[in-house]
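1. Let me see the structure of the following:
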Amino acid sequence: MAGRVVLTYFDGRGKMEPIRWLLAAAEVEFEEVFLKTREQYEKLLSDGDLMFQQVPLVEIDGMKLIQTKAILKYIAEKYNLHGKDLKDKAMINMYSEGLLDLMEMMMILPFTSDKKPKLDNIETKAKQRYMPVFEKALSGPVYLVGGKLSCADVQLLECTLMLEEKFPGILSDFPNVKSFQGRMSRVPALSKFLQPGSKRKPQPDDVYVKTVMEVLRLKF
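-> Down below sits the predicted model:
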């Protein structure tokens, strides 16, 4: 079907979740193909669908896109969520990539054995390195850049919710960020994505971890 958007990944958050969030913000319907076996992955490789032998894979506008940041930028540009000029785009990219760095620390947590020191490191960096940046940026504006919703806003909402899952009350020292989270959660498209039954994925469980490790033949 023309115009169909198809996401190929595991049935869990990982690097696809920011893409799901951004498509939801843009009110774009998408289908999902879940990787469950090594054979599925090897077929993608043999078909030449994975340029660097990695997922996520997004089929959109007749293209097969890989690399999370490239996919996010394409969607943000296509749906006017990437700023009005080069300066806006640069600021959005800096915020966005910082948030992706922090979220990636949380994404890999389920695959690690000794979680306590890693959790402590995430909490410290969130409090000392990342959230102060957004607390300052949101001291007056409703949105992070240019007075309108961007992909960075969507990722900040996703990130703060992930942080609160691990560290309840972590935003108590960041009232501007907490207020922002409340505002963004009421944006109709994002509010819909937060409701039960949406394509938002739950926190990773043992089944998700086992599937990823078996399909990709990972060893930790």
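
2. from here on, contacts and neighbour counts on C-alpha atoms
-> Will do.

3. what about stretch 212-220, start to end distance?
-> In stretch 212-220, first residue to last residue: 12 Å (CA to CA, to the nearest Å).

4. buried sites along the host helix or strand of residue 209?
-> Using DSSP states H and E, residue 209 sits in helix 206-216. By neighbour count on 16 or more other CA atoms under 10 Å, the buried set for helix 206-216 is 208, 211-212, 215-216.

5. hey, where'd the helices end up in this protein?
-> 17-25, 38-46, 68-78, 86-107, 115-125, 131-137, 151-166, 175-185, 188-193, 206-216 (DSSP state H).

6. Which elements pack onto the shortest one?
-> On a contact count with 3 or more CA pairs under 8 Å, 6 or more residues apart in numbering; DSSP states H and E, helix 188-193 meets helix 17-25, helix 175-185.

7. quick one: which of those is nearest residue 203?
-> helix 17-25 (10.8 Å; CA to CA).

8. Not counting stretch 207-216 itself, show me its contacts.
-> Contacting residues not belonging to stretch 207-216 are listed as 10-12, 35-38, 41, 110-111, 218-219 [CA atoms under 8 Å, 6 or more residues apart in numbering].

9. how far does that stretch sit from the chain's center?
-> Counting by CA atoms, centre = their mean, to the nearest Å, stretch 207-216 is centred 19 Å from the centre of its parent chain.

10. Could you check how far the residue of the chain most remote from its centre is from residue 10?
-> Distance from the centre of the chain peaks at residue 46, with 27.6 Å (CA atoms, centre = their mean). According to CA to CA, residue 46 stands 19 Å off from residue 10.

11. same question, residue 91
-> Taken as CA to CA, the span from residue 91 to residue 10 is 31 Å.

12. Looking at those two, which has the bigger crowd around it?
-> Neighbour count, other CA atoms under 10 Å: between residue 91 and residue 10, residue 10 has more, with 22 against 17.

13. Here is the second sequence; please produce its structure so I can put it next to the first one:
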Amino acid sequence: MAGKPKLYYFNGRGKMESIRWLLATVGVEFEEVFLENREQYEGLLKEGALLFHLVPMVEIDGMKLEQTKAILQYIAGKYNLYGKDLKERVFIDMYVEGTTDLMELIMSHPFLLPEDKAKHIEVIKEKAKKRYLPIYEKVLQDHGENFLVGNQFSWADVQLLEAILMVEEISADILSEFPLLQAFKERISEIPTIKAFLQPGSKRKPQPDDTYVTTVRKVFSMYYKVAFN
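-> Have a look, this model is predicted:
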């Protein structure tokens, strides 16, 4: 019997959070190994555990997987959240890529210089309200169904909810002009496994703080000069 998936990342959201969301949605318990210092990361490199020298890395079903999208596609496919055919899968991928773009914009915020953060918040709100959220509102309006693809719950629905909640942390009334997304949020949030993941005490991570930012910089600083803005 296979053990629980093991997630290697920092003790924070970042790119691992969508993986946590998806595993929690399908009711799969998982373990986490938090990278707290440079030595842990170098140890994984020496073991050959990081093929691309990247995290997130997930041990699952006897494999060590990197690249966030590949990990998410595997989990979604294994647990029947990836459409019934190639056509549905490509739409799921397309919608997920859109929410990923928005979420990565938000993920970059804690790493910006203090003087850039206020302007960046306005950029996030503008892009969410004018570019991204109207797309998903229109998708729901055009087909009149409860889910984004094939009238069936999928990985795309999970990630859209995650993105909505991230934007609402920045602008609580962001959905005021999007009634279908408001209803979507309420509907998907009531799925039992998701409802449990949204409760205090779950493995959902809070918004990034200074400790998270410092840890990420410390672990990666010798290998990468990352432009976060």
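
14. quick one: TM-score?
-> Once superposed, the chains reach a TM-score of 0.97 (TM-score structural alignment, normalised by the length of structure 1), with 220 aligned residues with a CA RMSD of 1.1 Å.

15. circling back to that earlier point, looking at the helices of structure 1, spot the one closest to residue 61 of structure 1.
-> helix 68-78 (10.3 Å).

16. Could you give the separation of the closest one from the chain centroid?
-> 12 Å.

17. Any chance you could list what contacts that helix?
-> Residues from elsewhere that reach helix 68-78 of structure 1, judged by CA under 8 Å, 6+ apart: 15-16, 18-19, 22-23, 56, 58, 65, 81-82, 150-151.

18. now the residue farthest from the centre of structure 1: how far from residue 55 of structure 1?
-> Distance from residue 46 of structure 1 to residue 55 of structure 1, by CA to CA: 14 Å.

19. still on that earlier bit, okay if I get the helices of structure 1 as TSV plus distance to residue 6 of structure 1?
-> Supplementary listing: the helices of structure 1 in TSV, determined by distance: least, CA to CA, whole Å:
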stretch	distance to residue 6 of structure 1
helix 17-25	11
helix 38-46	14
helix 68-78	12
helix 86-107	22
helix 115-125	32
helix 131-137	32
helix 151-166	20
helix 175-185	25
helix 188-193	17
helix 206-216	19
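
20. Quick check: which of those is buried the most?
-> Per residue and on average, the most neighbours among the helices of structure 1 fall to helix 17-25, with a mean of 23 (mean count of other CA atoms under 10 Å).

21. quick one on the thing from earlier: look up how far residue 59 of structure 1 lies from the residue farthest from the centre of structure 1.
-> With CA to CA as the criterion, residue 46 of structure 1 and residue 59 of structure 1 are 17 Å apart.

22. List the residues that contact the residue nearest to residue 178 of structure 2 when sequence neighbours are not counted.
-> Distances taken as CA to CA, 6 or more residues apart in numbering place residue 137 nearest to residue 178 of structure 2, at 6.3 Å, with adjacent residues excluded. Residue 137 of structure 2 makes contact with 178-181 under the criterion CA under 8 Å, 6+ apart.

23. residues touching residue 26 of structure 1, list them.
-> Applying CA under 8 Å, 6+ apart, one finds that residue 26 of structure 1 lies in contact with 79, 189.

24. try 7 Å this time
-> residue 79 (CA atoms under 7 Å, 6 or more residues apart in numbering).

25. same deal with the one 4 residues further on?
-> When the contact criterion is CA under 7 Å, 6+ apart, the partners of residue 30 of structure 1 are 4-6.

26. what residue of structure 2 matches up with it?
-> Alignment note (TM-score structural alignment): residue 30 of structure 1 maps to residue 30 of structure 2.

27. now swap in residue 117 of structure 1 and tell me
-> So residue 117 of structure 1 corresponds to residue 119, using TM-score structural alignment.

28. Please report the distance of that match from residue 113 of structure 2.
-> 11 Å.

29. Likewise for residue 18 of structure 2?
-> 25 Å.

30. and what of residue 160 of structure 2?
-> 28 Å.

31. With residue 1 of structure 2 instead?
-> 48 Å.

32. Comparing the two, which residue is more hemmed in?
-> Between residue 1 of structure 2 and residue 113, counted using other CA under 10 Å, residue 113 has the larger neighbour count: 11 against 4.

33. Spit out the contact partners of the more buried one.
-> Contacts of residue 113 of structure 2 were listed using CA under 7 Å, 6+ apart, and none were found.

34. and what of residue 66 of structure 2?
-> 54-58.

35. again, but for residue 37 of structure 2
-> Per CA under 7 Å, 6+ apart, neighbours of residue 37 of structure 2: 215, 218-219.

36. Of the residues you listed, which are still contacts in structure 1?
-> Here is what carries over to structure 1 from these, by both residues aligned by TM-score structural alignment, their matches' CA atoms under 7 Å: residue 219.

37. Switch the contacts of residue 37 of structure 2 over to a markdown table, and while doing so, append distance to residue 130 of structure 2 to every line.
-> Supplementary listing: the contacts of residue 37 of structure 2 in a markdown table, determined by distance: CA to CA, whole Å:
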| residue | distance to residue 130 of structure 2 |
| --- | --- |
| 215 | 34 |
| 218 | 36 |
| 219 | 36 |
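
38. Where in structure 1 does stretch 172-182 of structure 2 align, residue-wise?
-> Going by TM-score structural alignment, stretch 172-182 of structure 2 sits over residues 168-178 in structure 1.

39. what does stretch 131-140 of structure 2 give?
-> Under TM-score structural alignment, the match for stretch 131-140 of structure 2 is residues 129-138.

40. Most neighbours out of the contacts of residue 66 of structure 2, which is it?
-> Among the contacts of residue 66 of structure 2, residue 58 has the most neighbours (other CA under 10 Å), with 26 neighbours.
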